[in-house]
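Visitor: Following is a predicted model, sequence given first.
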Amino acid sequence: MKPEGNSINKLWILSFVFSDATQLINQELMKRIPYKLLFFLSFVCLFSCKNRINSPITHFSSFQTERIEHSTLFNLEKYDILKPLEVIKDREEHIFIDDKRDNFITKVNFQSNQFISGVNFGSGPQELNLIGSIKKIKDKILIYDITKKEIFELTMVNEKSLTIQSFHKINNYPQKLFSVNYINNNIIASGLFGDFWIGYIDFLNNELLSAIDFPEFEETNAIQDMQKSIIYLSTHITCSPNNKKIAVATKNAGVISLINIKDDQLDLYKQIKYYPPNFSVTNDGTIAYSKKGEIGFCSIDCDAQHIYLLYSGRTFETHGMLNHHCEHLLIYDWKGNPVKHYILDIPLFSMKFDNEKNTIYGIGYNPEGVFVEYNISSY
């Protein structure tokens, strides 16, 4: 069973699932950005084309590349998980998001084969409507609901059912947030900001502290700011363990940004621009993605030394709905230097890094949904 297009409307867990959201939000477009002077554009284009590395795989061509086989594989149907989209580890258990059943959150212990489920899709109490992110923060599993504009904590009732309780409401913040990450009392998020890409928001007062501008490409210079927000909505964010740095990667373009956090301000210190988004703008202003456009990064995670990225490079034209299944794991240091390129024997749909075991784990389809883990201790 492979992910179907209609499942995209339910979850935003790895921002890869948000291409269909563009039709819902194009009405919020703002005024067009004026063109740069022709000679200036020509100079920038000439310079950037000469120096740009147009593919992450090319960037790693002179570094170590290793094909590896999975170290662990669990079929998930035995746990009544039918179409998994995301998994996150919680101590000795794993929490799965399933797009094909009621009680769509399931906690599994692979050692005992015990599992419990709970939480339905919907707009009522004890229901989630549209998930933007699921994160483990210390001993809590926090889930952000885009529609409700509220963060929930995953809890358990008598060890028989999973449930949720409100953790924090952000419905007073004017813009809609999509992927939410937590740093102390603040939030790092992508969203429909309109005039910037990444926002650093006071968690308690819902106040914008700092922001990062959109990546600059000639291909996006002439479009409106809200159209840029739509293109870069599919953004993945990870925070370093000491909460002093973040790494950001895009799905609809080949961009990685490394950012320092100091005194409640974001400072972009490194940006790698492999290739721009491949799109057109229809007569009504809607963003239409090309079937020939390469999917970029589908997941990101990190530790104190390295950044782990799941890279696709596939197109809809060549792979159809399998274009989000990634066989490339790319490892960078926090300076943005390539470290190691792994080619995975089972492509992953989503990914996390396990610092205790020095493995990556995630969702694969082989051909049904499976939990897959890789040992990456050799780099």
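Guide: Nice, thanks for sending it over. Residues are numbered from 1 along each chain as shown.
Visitor: CA only for contacts and neighbour counts going forward, please
Guide: Fine.
Visitor: Contact partners for Phe104?
Guide: Phe104 sits next to Ile97, Asp98, Ser117, Gly118, Val119, Asn120, Phe121 when contact means CA atoms under 8 Å, 6 or more residues apart in numbering.
Visitor: same question, Tyr332
Guide: The contact partners of Tyr332, by CA under 8 Å, 6+ apart, come to His306, Ile307, Tyr308, Pro338, Val339, Lys340.
Visitor: circling back: please narrow the contacts of Phe104 to those residing in strands.
Guide: If you go by DSSP state E, those have Ile97, Asp98, Ser117, Gly118, Asn120, Phe121 in strands.
Visitor: Would you format the residues you listed as JSON lines with distance to Cys298 included?
Guide: JSON lines is the format used below for the ones in strands among the contacts of Phe104 (distance: CA to CA, whole Å):
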{"residue": "Ile97", "distance to Cys298": "16"}
{"residue": "Asp98", "distance to Cys298": "18"}
{"residue": "Ser117", "distance to Cys298": "26"}
{"residue": "Gly118", "distance to Cys298": "26"}
{"residue": "Asn120", "distance to Cys298": "25"}
{"residue": "Phe121", "distance to Cys298": "24"}
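Visitor: one more structure, for comparison:
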Amino acid sequence: MNNNFLTFIVFLVFGLGCSPSAEEKGKEAIVIFDEKDLPDPIALRGKKYNFPNIINPRYILCLGDYLVVSEKTKDNLLHILDIKSEKYIRSTGKNGLGPREATMVSKLENASEKESFWCYDLEQTIFSKYSVTGDTSKLADSQLRLGEIFHYVMDLTWASDTSLLVTMVDGNDKFFEVSLNGDTLATYGKWDSMFERKDIPYNVISSIHQGRIKASPDKRKFISAGSRRDFIDVLDKASGKILSIRGPVDEVPEFEVDYSMGYPMAAMNIKTLTVKYLDSFAGEKLIYGLHLGKSFRNISDPDKLNRMFVFDYQGNIVNQYTLDYPLTSFTVDEVNGIIYGVSIDEEPNVVAFKIPD
């Protein structure tokens, strides 16, 4: 297929520019790239901090001059850091089942108020709102308990002040926009577009393509980067169209459909299974994907640490970065051009990478 024809296909579907390889499937367009399509890697050297009380960090969120870091431990659910002055401010998030308490941090999300953020508790299906400049109380400023339907949600992110974009544990629809009560407002994409085979149950397809949903700052674009398959789905909510960026290894991981539990499940081959995207970030104009490409147990091996792939929203590859610290998650300060991540090594903490001009 020649490049002019590829460009024409993508232009018809998304009004986009050229890509390494592309094809149309209904309202979904596919862009495929491999290692030879990646630009030469740029090595980023990280600055590692030594903020106290951080023991086993998991997620990180940038709020201007502040960073929020979540913990896997139960004592300190959240840490507030003043990254500009490099000071540890306080911990917050009281662990418990009482009012304004939480039991775990499944996700960190910006709130509409400046210097405030949401923490999602998957166990209780509760959003808790905190302020980085609030008082010393560890209790949330407010909480929002979601409806019963959210117990069947795989992942979610705010789509507006009154709705959420979610993925469900079953069904052929990829993304649902739902009200806070769980009413379906819109659906986007189909899981069966990911396979040529049509005999695979939808919940098996979706489990193979697990990914955490991230929203652009204006809530117009949404991305989901696969942890088991090399892909990033990009949803344009206004048009309802999805661009699927696949690579650098565009193949379905080995699996069998297992019915031993009474319902179909994806039985993955753990001997050959590798982690693809550990985390992603939807920026104003760019998409960042933290790519591992090897077994998670080898994440800290010095050979081939994390790479960061950067795309625009048309699926064009902009940059490839190599990192000198192993990360599990990250966020981007686009104003100051800094990637902040949490390391997974002997002394995990926050690491900052300056993005070259």
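Guide: Received, thanks. Keep in mind that this is a model prediction, so the values were computed, not measured.
Visitor: Could I get the TM-score for this pair?
Guide: Overlay of the two chains. TM-score (TM-score structural alignment, normalised by the length of the second structure): 0.78; 318 aligned residues with a CA RMSD of 3.0 Å.
Visitor: coming back round to it: can you tell me which of the ones in strands among the contacts of Phe104 of the first structure is closest to Tyr269 of the first structure?
Guide: Ile97 (34.4 Å; CA to CA).
Visitor: since we're on the closest one, how many residues are nearby?
Guide: Neighbourhood size, Ile97 of the first structure [other CA atoms under 10 Å]: 24.
Visitor: Residue in the second structure paired with it?
Guide: The alignment partner of Ile97 of the first structure in the second structure, by TM-score structural alignment, is Ser70.
Visitor: sorry, back to before: out of the contacts of Tyr332 of the first structure, give me the one that has the most neighbours.
Guide: That'd be Ile307 among these, by other CA under 10 Å, with 27 neighbours.
Visitor: So that one is in contact with Trp334, correct?
Guide: Yes. Contact criterion CA atoms under 8 Å: Ile307 of the first structure and Trp334 qualify, at 6.8 Å.
Visitor: Most widely separated two among the contacts of Phe104 of the first structure?
Guide: Longest span within those, CA to CA: Ser117 and Phe121, 12.9 Å.
Visitor: intersection of neighbour lists for the two?
Guide: Asn103, Phe104.
Visitor: show me what contacts the most centrally placed residue in the first structure?
Guide: Nearest residue to the geometric centre of the first structure (CA atoms, centre = their mean): His236, 3.1 Å. Contact analysis of His236 of the first structure by CA under 8 Å, 6+ apart lists Leu14, Ser15, Ser179, Val248, Ala249, Thr250, Lys251, Phe297, Cys298, Ser299, Ile300.
Visitor: burial measure for Ile231 of the first structure, as a count.
Guide: Neighbours of Ile231 of the first structure using other CA under 10 Å come to 26.
Visitor: same thing with Asn51 of the first structure?
Guide: Neighbours of Asn51 of the first structure under the rule other CA under 10 Å: 9.
Visitor: How about Asn252 of the first structure?
Guide: With other CA under 10 Å as criterion, Asn252 of the first structure counts 26.
Visitor: Trace it over to the second structure, please.
Guide: Superposed on the second structure with TM-score structural alignment, Asn252 of the first structure falls opposite Arg228.
Visitor: shouldn't its match be in contact with Ile270?
Guide: No. Arg228 of the second structure lies out of contact with Ile270 (CA under 8 Å); the separation is 11.0 Å.
Visitor: Report the buried residues of the longest helix along the second structure.
Guide: Assignment by DSSP state H gives helix 3-14 as the longest helix of the second structure. Applying a neighbour-count criterion of 16 or more other CA atoms under 10 Å, the buried positions in helix 3-14 of the second structure are Leu6, Thr7, Phe8, Ile9, Val10, Val13, Phe14.
Visitor: Thanks again, I'm all set now.
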